[in-house]
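K.L.:
Here's my sequence, what's the structure:
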Amino acid sequence: MALTVCTWNINSVRLRAGLVERLLREAAPDILCLQETKTPVDKFPAEPFAALGYHALAARGDKGYNGVAILSRAPLEPLPHVDFCGKGDARHVAARTGSGLEIHNFYVPAGGDEPDRNINAKFAHKLDFVAEMADWGRGRAGPAIAVGDLNIAPGEDDVWSHRELLKVVSHTPVEVEAFEKARAAGGWADVTRDLTPEGKLYTWWSYRAKDWALSDRGRRLDHVWASADVAPTARRVTVLKGARGWDKPSDHAPVIAEFDL
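P.N.:
Next up, the predicted model:
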């Protein structure tokens, strides 16, 4: 049975509900994981998505920032979220499908501008969050897919310029090391890179660029991980780069992974 899972930092689900509807109509993933929804759950615009067949929803939200949600056409069993760093912010949501597959959706802190935990509390929070992801993953078991905006571009081909971004938050060596420790601790496969081992690959392009497509100065911040018992079933991962050019878009593009489970 084929299962498609999409991850997308939507940068306000209420502002961009129409773009979510377009994605659901055109790409029709079985499961859609959204980050940075920026809305309390009681304000989440679930109705138009349900009208398209996505009746199942597991969500957490904060007013104006953070927020994660899982939408599905098939029923979901909500699972307890993990309160990473004990801050109570909505950065993780989880659910289980009818087949027993766990879906974990993450929104890792961006980390601010200065890559020094001693002078930048946001960067310290990011590193602590990812370290706790490693501890969590080490103790987790069972078939699972973990997706989300992890706000780290780990490889040289995951950024437009490895040399120029080595001291820029999202690609610094300390972040990449933390990222790989978290991935390895949980036994996760980086599905996107396993299926596309070579070549530049981005999922985010800054709003600051006058012509984001022409300059193409992107970063691969959005990831699909799979547990060891699920990873061999991965068949395809596609970055829907065109969505970055939709009207009033998110600065992230959706990433869709297909599995033969």
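K.L.:
only C-alpha atoms for contact and neighbour calcs from this point on.
P.N.:
Fine.
K.L.:
what ranges do the helices span in this protein?
P.N.:
Assigned by DSSP state H, the helices in the chain fall at 17-26, 46-50, 121-138, 162-165, 173-185, 191-195, 212-215.
K.L.:
Include mean neighbour count and distance to T4 when you put those helices into TSV, please.
P.N.:
Formatted as TSV, those follow (neighbours: other Cα atoms under 10 Å; distance: least, Cα to Cα, whole Å):
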stretch	mean neighbour count	distance to T4
helix 17-26	16	12
helix 46-50	16	17
helix 121-138	19	23
helix 162-165	14	31
helix 173-185	18	21
helix 191-195	18	13
helix 212-215	12	26
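K.L.:
For N9, which of those helices is the nearest?
P.N.:
helix 17-26 (10.6 Å; Cα to Cα).
K.L.:
just to revisit the earlier point, can you redo the helices of the chain as CSV with distance to L34?
P.N.:
Converted to CSV, these look like this (distance: least, Cα to Cα, whole Å):
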stretch, distance to L34
helix 17-26, 9
helix 46-50, 12
helix 121-138, 19
helix 162-165, 26
helix 173-185, 20
helix 191-195, 18
helix 212-215, 22
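K.L.:
Quick one: residues in contact with stretch 41-52.
P.N.:
The contact list for stretch 41-52 (Cα atoms under 8 Å, 6 or more residues apart in numbering) reads 13-14, 17, 20-21, 24-25, 55-57, 59-62.
K.L.:
ok, now with 7 Å
P.N.:
The contact list for stretch 41-52 (Cα atoms under 7 Å, 6 or more residues apart in numbering) reads R14, E21, A59, R60, G61.
K.L.:
Tally up the residues packed near L261, please.
P.N.:
Number of residues near L261 (other Cα atoms under 10 Å) recorded here: 14.
K.L.:
cool, and G139?
P.N.:
G139: 9 neighbours (other Cα under 10 Å).
K.L.:
The structure of the following sequence is requested for comparison with the preceding one:
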Amino acid sequence: MTDRLTIATWNINSVRLRMPIIEKFLEEEQPDVLCLQETKCPDANFPFAPLRKAGYEHIEINGQKGYHGVATISRLPLTNLEKREFCEMGDSRHIAVDVPFNGGAVRVHNFYVPAGGDEPDRDINPKFGHKLDFFAEMKAWLQGAETAKPAVLVGDLNVAPYEHDVWSHKKLLKVVSHTPLEVDLFENVRKTGGWIDAMRQFTPMEEKLYTWWSYRAKDWSAADKGRRLDHVWVSEALGTNVRGTRIVREARGWEKPSDHAPVIAEFSV
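P.N.:
Sure thing, here's the model as predicted:
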């Protein structure tokens, strides 16, 4: 049956280093599809065996040594693989596949958007310029025919767009990930493509919503200085099928954790 579907997204910050908590997550949550970002692993060294042992036979990867990297693992067949390069940088930051759902398929885009460095000024910080250009390319592509079909876009998009997506709107206005320039570009990509912010569809705007907490805090949970950098967008053609989203916050406190928590989206007919 393909009338129900769960898709999880997680910036794992090294797939080989975090394999124990990936296995724990798969055992406890059992998503149909898990989209990983920042795998930091060349394709030749990707740890297929423990994932297949956990029941995830279908795996597509786009990796590189030491940096970036995305992987989509699934209990369901994956077809129509696409790996798109952005900004002619050679970075492994995107993978797309079709997943069976509702007698047809859902296009699942898995993205790892550049973080953008420290200074929100492209003239002195090329990394910030790269991030802005990356969003411009996303906007040009992810509209029209690409978004007219049932589609999901998940991943670490490295922007916390709204006031309560960060622990302090005022203090972070000049901090990369929450600057007005990034937020405007981010929202432009989303709205131009007709994408729905599934997480905010189920969580009021005045409610805090975080998916990332810095390693720098001695007690990340008590300090709770988080940001929502990880997102789930759905095309309008799939909008009526979203049943909810959930941040698995406790995973941030597991042994040797990523600084991101997983997000799970549920769909049904």
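K.L.:
now, which of the contacts of stretch 41-52 of the first structure lie within strands?
P.N.:
A59, R60, G61 (DSSP state E).
K.L.:
where along the second structure do the strands fall?
P.N.:
So, for the second structure - with DSSP E - the strands run 4-11, 33-37, 58-62, 70-74, 79-82, 94-101, 104-112, 151-156, 196-197, 212-213, 226-227, 230-234, 242-247, 263-268.
K.L.:
Any buried residues in the second one, and which?
P.N.:
Of the residues in strand 33-37 of the second structure, those scored as buried under the neighbour-count criterion (16 or more other Cα atoms under 10 Å) are V33, L34, C35, L36, Q37.
K.L.:
give the contact list for the corresponding residue of the first structure for the second one.
P.N.:
Pointing back at L34 of the second structure there. Taking TM-score structural alignment, L34 of the second structure has L32 as its aligned residue in the first structure. By Cα under 7 Å, 6+ apart, the contact set of L32 of the first structure is V5, C6, T7, I70, L71, S72.
K.L.:
Leaving out sequence neighbours, find the closest residue to the residue nearest in space to the middle of the second structure.
P.N.:
Most central in the second structure under Cα atoms, centre = their mean is G155, positioned 1.0 Å from the mean C-alpha point. Distances taken as Cα to Cα, 6 or more residues apart in numbering put F111 closest to G155 of the second structure, at 4.8 Å, once the chain neighbours are dropped.
K.L.:
What is the neighbour count of the aligned partner of that neighbour in the first structure?
P.N.:
Matched by TM-score structural alignment, F111 of the second structure corresponds to F106 in the first structure. Residues within reach of F106 of the first structure, counting by other Cα under 10 Å, total 27.
K.L.:
same deal with S99 of the first structure?
P.N.:
9.
K.L.:
Run through the residues that contact it.
P.N.:
Taking Cα under 7 Å, 6+ apart, one finds nothing in contact with S99 of the first structure.
K.L.:
That one and R22 of the first structure: what is the separation?
P.N.:
Look at S99 of the first structure and R22 of the first structure: by Cα to Cα, to the nearest Å, they are 28 Å apart.
K.L.:
Could you do E77 of the first structure as well?
P.N.:
26 Å.
K.L.:
just L101 of the first structure next, same as before
P.N.:
26 Å.
K.L.:
And for L15 of the first structure?
P.N.:
Distance from L15 of the first structure to R22 of the first structure, by Cα to Cα: 14 Å.
K.L.:
what do you get for A131 of the first structure?
P.N.:
36 Å.
K.L.:
go on, P109 of the first structure?
P.N.:
From P109 of the first structure to R22 of the first structure the distance is 27 Å (Cα to Cα).
K.L.:
do H81 of the first structure as well
P.N.:
Counting by Cα to Cα - H81 of the first structure and R22 of the first structure are separated by 28 Å.
K.L.:
Ok, H125 of the first structure next?
P.N.:
Taking Cα to Cα, one finds H125 of the first structure at 34 Å from R22 of the first structure.
K.L.:
And for N9 of the first structure?
P.N.:
From N9 of the first structure to R22 of the first structure the distance is 15 Å (Cα to Cα).
K.L.:
again, but for V174 of the first structure
P.N.:
38 Å.
K.L.:
go on, I70 of the first structure?
P.N.:
Distance from I70 of the first structure to R22 of the first structure, by Cα to Cα: 17 Å.
K.L.:
re the thing from before, looking at the helices of the first structure, which is nearest to H223 of the first structure?
P.N.:
Of the helices of the first structure, nearest to H223 of the first structure by Cα to Cα is helix 191-195, at 7.1 Å.
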